[in-house]
Each structure stands twice: as C-alpha cells, then as structure tokens.
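>>> I'll drop the sequence and a predicted model, then ask my questions.
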Amino acid sequence: MTLQPYPPASRDDLVEELHGTPVSDPYRWLEDPDDPATKDWLTAQEKLLSAEMGALPGRDGFKSRITELLRSGSIGAPVWRGERQFFMRRTPEQEHAVLYTVDPDGTERALLDPMTLDPTGLTTLDAWQPDKEGRLLAYQVSVGGDEESSLYLMDIAFGDRIEGPIDRCRYSPVAWLPGGESFYYVRRLPSTEVPDGEEQFHRRVYLHRVGTSTEEDVLIFGDGLEKTNYYGVGVSRDGRWLQISASRGTAPRNDLWLADLSASAASSPDLVVVQEGVDAQSGLQFGRDGRLYVFTDRDAPRARICVTDPSTPQFENWRDLIPQDPEAVLSDFAILDDLDRPVMLIGWTRHAISEISVHDLVTGERLGEVPTPGVGTIGGISERPEGGHEAWFGYTDNTTPPSIQRYDARTGETSLWAASPGAVEVPAVNTERMTYRSADGTEIHMLVISKPGVEGPRPTVLYGYGGFGLSMTPGYSASILSWVEQGGTYAIAQLRGGGEEGEEWHRAGMLANKQNVFDDLHAAAEHLIATRVTTASRLAISGGSNGGLLVGAALTQRPELYAAVVCSAPLLDMIRYELFGLGATWNVEYGTVEKPDEFAWLHAYSPYHNVREGVSYPATLFTVFQSDTRVHPLHAWKMCAALQYAQASDRPILLRNEVEAGHGARAVSKTIELAADQLTFLAYHTGLTQ
C-alpha cells in the first residue's frame, strides 16, 4: 500500500534551556486547538486517516464481531437504601447503562437513562448516591466526554428532578446525613477566584442543605491547603461519624480526619487527626458493633485491616485484625454480622487473580473461602447497610461477561444473582499465565490469551499500563475476543507501577523508577519472541493514558522490537505535561520539571523529545479525543507531527482525532467504531488475516 504524503507541519526553532539542558519543541504551535494552523493540520490528518484506513481490509468483520460481543450488555451490583434497591444495567440495545430502582412493592423501573436525558448519546451518568433512607438521589452527569460533572437531586418516588445543576463537581463524593436534609460534597472554587490556568484545581468540602441555594453552602474543609488536593468525605451509617481525607493529586498517601457529629454540629465538625503527614493510605469503616475498622497500607504495602475504638482513632491504638499477606494484596472487605458468629469477608488479588476469604469478625481467624465462579476478577463486595448474612460481588474473566454473584454466609454457598442481560456466543480461548524476567532480574507476570489449537508465531498484541497502582486483571473484552478469534494472540503484562503486587510494586515504577516500567514491557516483548509466541514483525503494542506514555516510550526506545503501535489518549510531552489538563495532579507519580533531578528523569524518557530523524519507527495510530480534559490531545498531535517528520520507513504514522468524546465513559457505538479502527490497523501491520 502506497502511503499518501503527510500533511505539512512547520518546524519552529524553539529551544529552551532547562537546568542547563537545551530542550527543543518544534511543534509547540500545535498546543493551541483554536489556532487556524492547528485546525487546518487536524483536518488534513483526518483526510489522511480516512484514505489510509479506508484501504485496509477486514474492518467490517471486526466491527460486526465487536458489536455482537458487546450485546452481552452489563450488570452492576445492588445497593440498598431504606426499602429500595438500586443497580445499573445495560441491555443489548442500549448505548449506556441505565440506573434502575426496585420499589418497596417489588416494582422495577428505570430511574436514570442517559439516552432519555440526551438522545444524542453524548451525556454520561458519572456517579450517583441515594440518601440513607432511599428517598432522594444525588447524581452527576457530564456531556461530550468532558467529565465536568454537574450535580442534580431527584425525588426517587416520583422521578422528579428537584435541584440542580450544581456545577464544578467533577469527581465529587456525596455523603448524606440521616434524614436526607443535607449532604457533604466536594466542589471546585469558581474560576473567578483562582489564578488563570488553575480552574481544574482548588477543591473544597461543603455542606449543602436540600432546598437552599449553593450560595448558602457551608465551607467545611480545604481552605488554604494544597491546590491539587483531592478530598474524600463519608458519613457512617448511623450518621454519627464524619471522615474527611485529603491526598495531593494522585499521590499514594492521604491525610485523614474524623469528627463525632453527636458532639459537634454538622456545619462545624470538630475534626480530629487520624493520620497526617504519613506516607501511607488509610480509610475508615464504622462497624455496627461500635468498632472502627481501618483499611491501610501503613507498614503493610500489601494492605491490612486494623481495628480500634472510634474515640481513639490514631495509629498507636490500631490493632491488627487481618494482617498483611506475604503474597496476596488485600483489596476489599465486607462485614456480615446477622449471624451467630459474625464474619468479615476479605477480597484479595494474587498476581491479579481475585479470591475471597472468610474470617471471624472478632479475632480475624480465617474460617474458609467464598466459592467464586472461576479464575478471574471480583468487583466490590457489598452488603446491606443494616447488616445481614448476604453479600454481593461482581465477577468477570476473559470469556465471561460481567455478572453479580450472591454469597450466603449461613450456607457458605455462592449463587448467580444476575447475569449480563444479553446472550452472546463467546469464542473459546486459552489463557496462559506466564512469568518472565525484566532487565534487572525482577519476575513479572503476564496473561497470554490465544485461540485453542493455534501454534507457532502469531500476530500478537502486547498490552500494558504500569502506573498509579492500577492492576491489570482478567475481564471480558469484545476487542480481545475478536482479535483472538481471528487467530491472533493477546498478552497483558503486569508491569511495575501497577498494583498487582501491592504498593511497593507501584513505587518500583514511579518517579525515578519509571524506566523500570518500559524495561518490563521490552522484556515482555522479548519473552514472547523467544518463546515463539510471535516475532518482532508480528508484534504490536497497545496502551492508553499512562499506557499511552508506556507505548510512546517503547516505540522511541526500541523501535525495532515492534511492528505496530496503538497509542490512545497518551501523555507524550513529559516536559510540559503539568501545564495541561489534570497534569499538575500527576507530578507525584512522574515528577516535576521544576526540580533538576526530576527534570532529568522526565527528559530522559519523554517520548516527544526522544524522536530521532531517520529512524524506522513502527506503524503507529494515535487515537485521541478532543473533549479530553484529563490528558490534552496536544500530546498526540505534537508526537504525530514529530514522527511523521522523522519516519525513515513507509510504515504509516496516523492520527485519529475524535470530537465530542473524552477520556472516560462513552456510548457503545463510539466504543465499537474506535475498537474496529484500532484492530483493523493492528491486524494489517502484523499480518493477521480474517
């Protein structure tokens, strides 16, 4: 296939000296989406993409199969408040999941359907929280993928919107007080009260009284603290205890405060320090038995659960209930206390595979295990607010659409509570759990998914993330199944920087250790080649967001190792990343150019600054979203221009720039179109034929 000429892009002689190092930035003009030159360049890139993708075979087949597999729909775990039940479900025909409620008389009805709110499909339901009595619902929606949530209140019985919008509520928790008359929430300061460029920051905790103007909201917490702080807020089931947490950006640590609302007013809580200035993460849950349960990785990087009295919540009073496990990571817990012998259920991940154990609530003694459907991923474990003997959890694996399982502690049995509503024919696959050694000898785990009976080197996609403590666990994926069904192999590496092995594993891939993540990916590729799973000419890599940084670094560090790359919503200019989107909240993960040593780390691997003219780079498809307010698409725009200029081979460098879409949730039809383009591109450039 003959590649059309790349759109012209002027190269400016812009060089800045940072900490004594000259740093060039020839495509800085592409940072301005409103510049006519940027608009013209994006239009030309769109035409090039259309021409190149239109010439590739197999897209209709991928699109059709992905569509079929996504007809499984989805189902969410139930939440009980008062006499009502709430859950999310997406049927095969729906673009978005719908929030349903089951009324006291057993009638099920749709409570919030994003397509009813907006038939264009551009509105997403970002979060929801019923009050403690199940009478009012706080919910948050955003439009066009911008994730700029507005908060509304609904009367659940009648389905009427009674308040809103309350803007600037992105990522806001909602903590109701008993009676449904007021709640705590988090809101950013108005743009008129913050410096230019800092409109995404400066959050505060407020108390809002239902039926009053937000102008009357009471400022509770956050004034004068770090501008990039995120705040958590929660109120115990009985309404007595308020907890507030604060973390600087995405830092893996938090400060934590507690107030007894029976001894101080909700509008002026007397907050007591639980944890402050400590390099650890902790959270609190108030038991119906009067005890305070602490979920923490303090002195326990794989996490543990401690117990204390709420009146003495500080660290020196914590007592281990569930100690740290030497191998598994403690991920979740639930309390079932309507039993002769109350128990605690503990969720674990062992090399990213989920399991649940049962423990005596008083002593922590291990009593047994919860049966699970298979080797896969378990979602959050939930119980009724008033206690009971039942728990619910989500389950999925590589061939199983999401389901909700019910565990009965009286019988020790697990049963299917609700399956995804659509019936689909899922292809048979083999999932192999591999281990390999990275450059420094560290053992890394990897899942390798393939079609039964397929042997010899095959077109392979290697996927990774390696950041922010997020774990790569098995899950139902229409894209992966479509690829494997055609005879390809899909590998998912559990790189350092993730959470698969606990907080130490995360920190081994952040800040000064970030190169470990890239080395782990290269070693995964070399292992797949050495074991004849694939060859360099048939190996692709794929990643998004922080995973986009991963594959961007990989293609610049080891271009000969990969045939094709899909780089989605990536960070790529690591010198200026803090200036755009939510970048300033991530310098606790990556580092800041303001400090000489941290600048050196960033400059050493920043993909945009490591593009070299005359190198034969892999075929690369950048997929970005113009409404992305987390990672600005300018990263991919600049990198695309740089690679198009530098490319020494005829392998294409393409940009897919999608409007009215963002970093997170989207309509199913948009997901299908994106996935079909990505798989078609990868298939052609790795030799996978349909």
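All right, it came through fine.
>>> okay, CA-based contacts and neighbour counts for the rest of this
Fine.
>>> are we agreed that residue 175 is in a strand?
Yes - the assignment for residue 175 (DSSP: H, G, I helix; E, B strand; the rest coil) places it in a strand.
>>> against residue 84, how distant is it?
18 Å (C-alpha to C-alpha, to the nearest Å).
>>> out of these two, which sits in the busier spot?
residue 175 (25 against 21; other C-alpha atoms under 10 Å).
>>> now the spatially most central residue of the chain: which helix or strand?
In the chain, the residue lying closest to the centroid (C-alpha atoms, centre = their mean) is residue 470, at 7.3 Å. Assigned by DSSP states H and E, residue 470 belongs to neither a helix nor a strand.
>>> another structure for you, compare them:
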Amino acid sequence: MCRVRALVVGLLLSSAAPILAGTMPDLTYPEARREQIVETQFGEVIADPYRWLEGDVRHSPEVAEWVREENAVTERYMAGLPQRERFAERIRHFMDYERFGLPVKAGGNYFYTRNAGLQNQAQLFVRKGLSGEPRLLLDPNAWAADGATALDAWEPSHKGNFLLYSVQDGGTDWRILRILDVKSGKPLADEIRWAKFTGLAWVGEEGFLYSRFPAPEEGTAFQGRNFDQAVYFHRIGTSQSQDELVYSTPDHPEYGHTADVTHDGRLAVVTSHVGTDARYEVRVIDLARRKREGWKAVPLVTGFTDDWKLVEGSGRRLWYVTNWEAPRYRLVAIDLDTPRPAWTQVVSERQDILERAGIVGDRLVLNYMRDAASHAEILSLDGKTGRTISLAGIGTASGFRGRPGDPETFYAFTSFNCPASIYRMDLATGATTPFATPKICYDAKDYAVEQRFYVSKDGTRVPMFIVRKQAIARADKAVPTLLYGYGGFDVSLTPGFSAVRMAWLEAGGAFALANLRGGGEYGREWHDAGRGRNKQNVFDDFIAAGEFLKKEGITTNDGLAIQGGSNGGLLVGAVVNQRPDLFAAAVAQVGVMDMLRFDRFTAGRYWVDDYGHPDREADFKVLRAYSPYHNIREGADYPAILVTTADTDDRVVPGHSFKYTAALQHAELGDKPRLIRIETRAGHGSGKPTDKAIEEGADILAFVARWTGLELAQGTSGAQNREEAPVERP
C-alpha cells in the first residue's frame, strides 16, 4: 500500500492512537453508495448495488475517493497492530539473501538474473563461459522511482548477440518488448507495444515472433476485454508498423495464439487456445521454406481437445508432452518428412504426472510430479534406458532447459524451508555441481516438512503439506495455523520458499497447503473434478482441510486462518460464506468475487473454461450458488477478513474486491473487522517490488496473528547469523 497519501490520510495516521493487543479498534467504514440496480436472470432477481465500484480508478473520481478512504481506515488499523513492524523486520531478514535465476546459454554466453537480497527487482547478468566475469546487462531498479517497473520475460538470440526482453510497468499484464545489443550493452531503438500473454521466439538473428492484441480504444486498456490476438514477426531495426502478420483468426476473435521456434531454427510452431483450458491446436511453419511459401501454417493438431506441450524439434521432427489418450501425460514424437506423418509413443503414460520434458545433448530429461512433489529422470532419446536424478526431500524441481548437443543442463530445487538453489548437471556423467547456492541465516533442519492425506466430504483422498518448527511437530502441539489453497485452472501447488511464510513459522505458527481438486496435481481427472458444475468439490476439500487440521491437533480451535489469491481469493470468499464458524481469520487476495460478471472484463472471458458461462442457465445456477459477492450471510458471525487487491490489477479487475468489501462492510456480520488493502501500481502480483511485498506481507501476518492468537515475542528471531546452504531440493 502506498505510504504517501493525501494530507487528510496523513492526519488520520498521525492522530491515531495505537491499538492495544487484545482490544478491538474503533472501526468506521467509509460510506459506499448503494444503487438500485436489479436485474432478472433466468427468473431470479439479482441486485448489484455496488456496480459503480467497477469503475476504473484512473477515470472515476468517486471510486478513487472510496479507495483513499478505505486505505485510510486499513492503514490506521494496521499501524496499531503491535506485531506489524516486527513481522516487517523478520520478512526483510528472510528476504535478505543473494538469489539467482536459472541460467540460459546462448553462443557461449550464460545469461541469468540475480538479486543481491533486498533489491526491488532482480538484475540481469551475462558471463562468457561458466567462469567468466559477470557483466550487468539490465538493471530494472533504475527504471522507476517506486521500483514498480519490472523485467518480465527475456530470451537471448541463438548466437547470443541480442537479448529480447519484456517490460512490465506497475503490475499490468501489458508488456513492452525491447532489444539489447549484448556485446555493447546498448539498447536498440526497436519497441513493441500492446503485447500480452506472449512468447518470445527468435528467428535466427534477424528478428522474432511475438503475440499482441490490437491497440485498445482510449480509456479501455485496463478493463476492456481482449480479442483478436495475433502472431507477428518483427525484424530488427524496423518499426512496429512494419511487422509482418504471421498468424491470426479474424473469423474467431476469441482464439489466442503464441509462437515458438525450435532450437535449430527450422520450424516455427503456432499454438492456439480458446480459453484457460489446456486444449490446443498446433500449426507448423517451415522457416526454411519461408522465402518461397511465406508464413504458411500447416495444421498439425486440430480440434481443441488435448494439451500439447512442445519439447523440441530437430529438422522436421518434433517431440511433445501430451495428455492425448493419456490423462497423466506421455511423450510422443512425429516426423513430418514421412509420407504419412503419425505420432509415435516415446515414453508411455505412468502413474506420476509428466509435467515437462527437454532434449539436452543426446538425452531426454523428464520432470515428473508425484503427490505434488517433483522427481526427474534422464533417458536415451528412444526413451528406453536412463537413470533417476537424485533429489533430496520433499520439494519442487524446475528448469532442465537446454538444446540438442549441449553437454549440460541447469535446474533449481526449492522447498518450504529453503530457497531455490541452482545446480549444473553434466549429462554424460550425471554429476551435479552447485551453480548458485544461497547462504541463509537459519537452519533449514529446524523446520519440519511433511505430507499428509485427509478425506473430503465425498470420500476423496486429498494431499496436504504441513510445515512447522521441528520442536512443535515433535511435541505435537496445536498452534495458530495458516491454511492456503487454490484449486483451479489445472494449476498444481508444489513446495516453494516464501520469506513471508518463514516469518510466520519462525514466530511459532504452522503453515498448511492443501492440494485441492481443480488443480493439476493428478492430471485431467483431478482438474475436471473441481471445475464448472463440480466447483463445490473445491470448497468442500478446503473446508475438510480446515476440519482435519483441528481434528488432528495441528491448529487450535480458534486459531485457523485461510489465505488464497486470484482463483484462491474466490475460494476464500466462498468458504467463508459457507462455513464462517470454521475460521478465525481469512485473507482473500485479488479474488474473483462476482461470478455473474467476471467474463466482462479483460481476460475474464477466458475463465469460462473453469467457471462456466454466466449467460447459460445451467452454469448461472451453479455460479449464483457460490458467488462470494452474492452469498454473504447477513446476521452470521464472520471471521476477521482482509481483502487485498491493487488499483491497477488488469487481470482480476479490482472491482471484484471493491464490490465484495462494500457488501461485507454493509452487512451485519459480527464485531470482527472486514478490511480492504488496496495497493498502488502493483497489478495482479507479478513484478511486485520487494518493498511492497514486505509491506503487504507484514500487514497480512500481523492481521492473521491478531485474530488467531499468535504471539510474537520481541526477542524471537530463530536466527543466529549462521550462513548455511539449504538442503538440496528438486
């Protein structure tokens, strides 16, 4: 939240008396005008009194004033929480370590990101060879005074002469594409606007493929719906107006398209989608024939029925990971030079989920997931012989990027109790050596990471990770617990490090992560069981997780808090309405709260794959039954609720959170607070500067601690200035 406010807000903060521990602050919520908007949908009368709060804060003075007033109330409340500054200090402490991104090799150069610790944004470096001297290429910290302009994606050209990168300003989903001359370190004049949800794919050293939408009409850039995405080719040294249209579907403006290029530069692959579902069509462009045939896209996969993840290409042979006739995925290949090209199976479907694959050197590297944790294997190109990559403990492995002919690959390993370490693997010998191992100021062994399974309402077995101090786990002591969930869009929640969570764990709390249906942890069936008309299963799974934590004595009876973001914010809003008695506190972040109008803004139209169509009666009845905004239970005793969003979020527009909060504050729901924290220039979350992340994390933890009874003594640190490498994780 921006700490520099109008004078009236500054006066409110300076004159506010501290809130004493255990007391209830005097909260007076801002007055939110109620409109008489009533519509009849499929025979049901739907009131929407706060529709005016859907207005863009940039263009609506009334919405902007409401935002200022709400932030003033929330800031005053947070300033009075006795643990807030201590949590901020501890989060900052746990963030203050050197961290690296996975290196990418091109033309003998290694490109990678590095954050010295508390920099708002990671910097991009290059070095010649593994032992070369690092050279700074890009420093996003110099791009904006508030640190809110971020380096997003980046990709070196095949020979490493150029670096293509995207810039994200203020958290928006829109991207600006730029090019850097690697040798001189100087930017080129090229600039691409209105790119969104785009890949970055070099075509030799001459230019690149990218995806963009038409320039939006004035005043609609951050709320208008996105249609007519197309793939373009930009040639270095030319203006965007000269870019060549590569692929589009004007007869189907709802389709989206992205492009990749195989590492040998022979084939461009255009992947098309119709929503958020992993159901794609694939077309291939032979770049060797481009002068003769132009951008001729030949269909390879049609029908939007299955997931197709490009692994690699060599000549006119392609490898894919797919769930076609294999719900848990398999590896297949096709040779386009055969008279009648057909898919052949390389690695069959297994019980574990095949998440991704790569071809590095003359080996296949396969990344699997079992019960939401990672393991990996190296196989011969025919998929018959190989070995398992040794990964210690429960964690997440990522990376394994490379290209045919490379002698090496890099991967990262992280878990709840240790930040990511980067490793280099020699493909010929299997030997693994550290590339970048952060030094941390605590002992990872002091924290226990375990996985348990619980039974949901309908008997489904659901996995859950539980993290606590070892001493708490050994004593089997019930402590305030923060339960996190998502449950949607085929997204798998796997172990990962968070400085905010570490501050909570250090203070003596427990953290639990439930792998709800709707995610991708067990493939297509798991996803299908938690979307559309099955969405209630997700809420049942989350409620059952909370009941399990209480029954097993992990959390205290009045010490359970829940948290979720985006689709997880919807989850929090829905289960609070359904079981307000179960939770002491709830944090709903950038949530989808109005399920009857989500498809009318920006990318919301894509989400019908998971949620259904509000304008279809059968779907409407399901959505109406759980929509957080429409199901607040007047007269019920609700937990303490903190809603967070950003006034510049153009993924889940902030109107969702604004309307939901206004409705919460209007209703009689008991004495606990219902607050909203509205960040400036932060968007949906990606690219958020370190300073803002620390402030937000401290507010959330202090709020949750206040209402779950977690006591944070001033002397608590859990650190003795030790500098130890984390345990190796996948």
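Cool, got the structure. Here the structure is a predicted model, which means the values were calculated and not measured.
>>> what segments of the stretch 351-500 of the second structure are helices?
470-475, 499-506 (DSSP state H, counting those that start in this stretch).
>>> just name the most buried of those helices.
Neighbour counts (mean count of other C-alpha atoms under 10 Å) averaged over each of the helices of the stretch 351-500 of the second structure peak at helix 499-506, with a mean of 23.
>>> quick one: what's aligned to the residue nearest to the centre of the first structure in the second structure?
Alignment note: residue 470 of the first structure maps to residue 491 in the second structure; criterion TM-score structural alignment.
>>> does that match touch residue 519 like I think?
Yes - between residue 491 of the second structure and residue 519 there is a contact under C-alpha atoms under 8 Å: 4.6 Å.
>>> could I get the full set of strands for the stretch 501-650 of the first structure?
Secondary structure of the stretch 501-650 of the first structure by DSSP state E, counting those that start in this stretch: the strands cover 539-544, 564-568, 619-625.
>>> of all these, which gets the most neighbours per residue?
By mean count of other C-alpha under 10 Å, the strands of the stretch 501-650 of the first structure have strand 564-568 as the most buried, with a mean of 28.
>>> which stretch of the second structure lines up against that strand?
Residues 585-589 of the second structure are matched to strand 564-568 of the first structure when aligned by TM-score structural alignment.
>>> skipping adjacent residues, who's closest to the counterpart of residue 534 of the second structure in the first structure in space?
Mapped onto the first structure by TM-score structural alignment, residue 534 of the second structure lines up with residue 513. Counting by C-alpha to C-alpha, 6 or more residues apart in numbering, residue 507 is the residue found nearest to residue 513 of the first structure once chain neighbours are left out, at 7.4 Å.
>>> residue 26 of the first structure matches what in the second structure?
Using TM-score structural alignment, the equivalent of residue 26 of the first structure in the second structure is residue 49.
>>> before we move on, what about residue 461 of the first structure?
With TM-score structural alignment as the criterion, residue 461 of the first structure pairs with residue 482.
>>> OK, contacts around that match?
Residues near residue 482 of the second structure by C-alpha atoms under 8 Å, 6 or more residues apart in numbering: 509, 510, 511, 512, 560, 561, 562, 563.
>>> what about the fifth one, distance to residue 696 of the second structure?
From residue 560 of the second structure over to residue 696 of the second structure the distance is 20 Å, taken as C-alpha to C-alpha.
>>> could you do the third one as well?
With distances taken as C-alpha to C-alpha, residue 511 of the second structure is found 18 Å from residue 696 of the second structure.
>>> looking at these two, which one has more neighbours?
The neighbour count for residue 511 of the second structure versus residue 696, taken as other C-alpha under 10 Å, is higher for residue 511 (25 against 18).
>>> correct me, but the more buried one touches residue 467?
Yes - using C-alpha under 8 Å, residue 511 of the second structure is in contact with residue 467, at 5.2 Å.
>>> got any residues that touch both of these two?
residue 505.
>>> distance check, the residue nearest to residue 513 of the first structure against residue 108 of the first structure.
To residue 108 of the first structure, residue 507 of the first structure is 46 Å away according to C-alpha to C-alpha.
>>> more crowded one of those two?
Per other C-alpha under 10 Å, whichever of residue 507 of the first structure and residue 108 has more neighbours is residue 507, with 21 against 14.
>>> which one is residue 275 of the second structure nearest to, not counting chain neighbours?
Spatially, and ignoring its direct neighbours in sequence, residue 275 of the second structure is nearest to residue 606 (4.1 Å; C-alpha to C-alpha, 6+ apart).
>>> which residues does the counterpart of the one you found in the first structure contact?
Taking TM-score structural alignment, the alignment pairs residue 606 of the second structure with residue 585 from the first structure. By C-alpha under 8 Å, 6+ apart, the contact list for residue 585 of the first structure reads 228, 229, 248, 249, 250, 578.
>>> lining up the residues you listed with the second structure, which overlap?
Among the contacts of residue 585 of the first structure, the ones still in contact in the second structure (both residues aligned by TM-score structural alignment, their matches' C-alpha atoms under 8 Å) are 248, 249, 250, 578.
>>> isn't the last one up against residue 589?
Okay, so that is residue 578 of the first structure. No - using C-alpha under 8 Å, residue 578 of the first structure is not in contact with residue 589; the gap is 11.5 Å.
>>> neighbour-wise, which of those two wins?
More crowded of residue 578 of the first structure and residue 589, by other C-alpha under 10 Å: residue 589, with 22 against 18.
>>> thought the more buried one was touching residue 250?
Yes - judged on C-alpha under 8 Å, residue 589 of the first structure makes contact with residue 250 at a distance of 7.1 Å.
>>> identify the contacts common to those two.
Contact criterion C-alpha under 8 Å, 6+ apart; residues bridging residue 589 of the first structure and residue 250 by contacting each: residue 468.
>>> neighbours around residue 710 of the second structure, how many?
Counted by other C-alpha under 10 Å, the residues lying close to residue 710 of the second structure total 20.
>>> what's around the nearest residue to residue 354 of the first structure once chain neighbours are set aside, how many residues?
Leaving aside its chain neighbours, residue 354 of the first structure sits nearest to residue 377 (5.1 Å; criterion: C-alpha to C-alpha, 6+ apart). A count of nearby residues for residue 377 of the first structure, using other C-alpha under 10 Å, gives 25.
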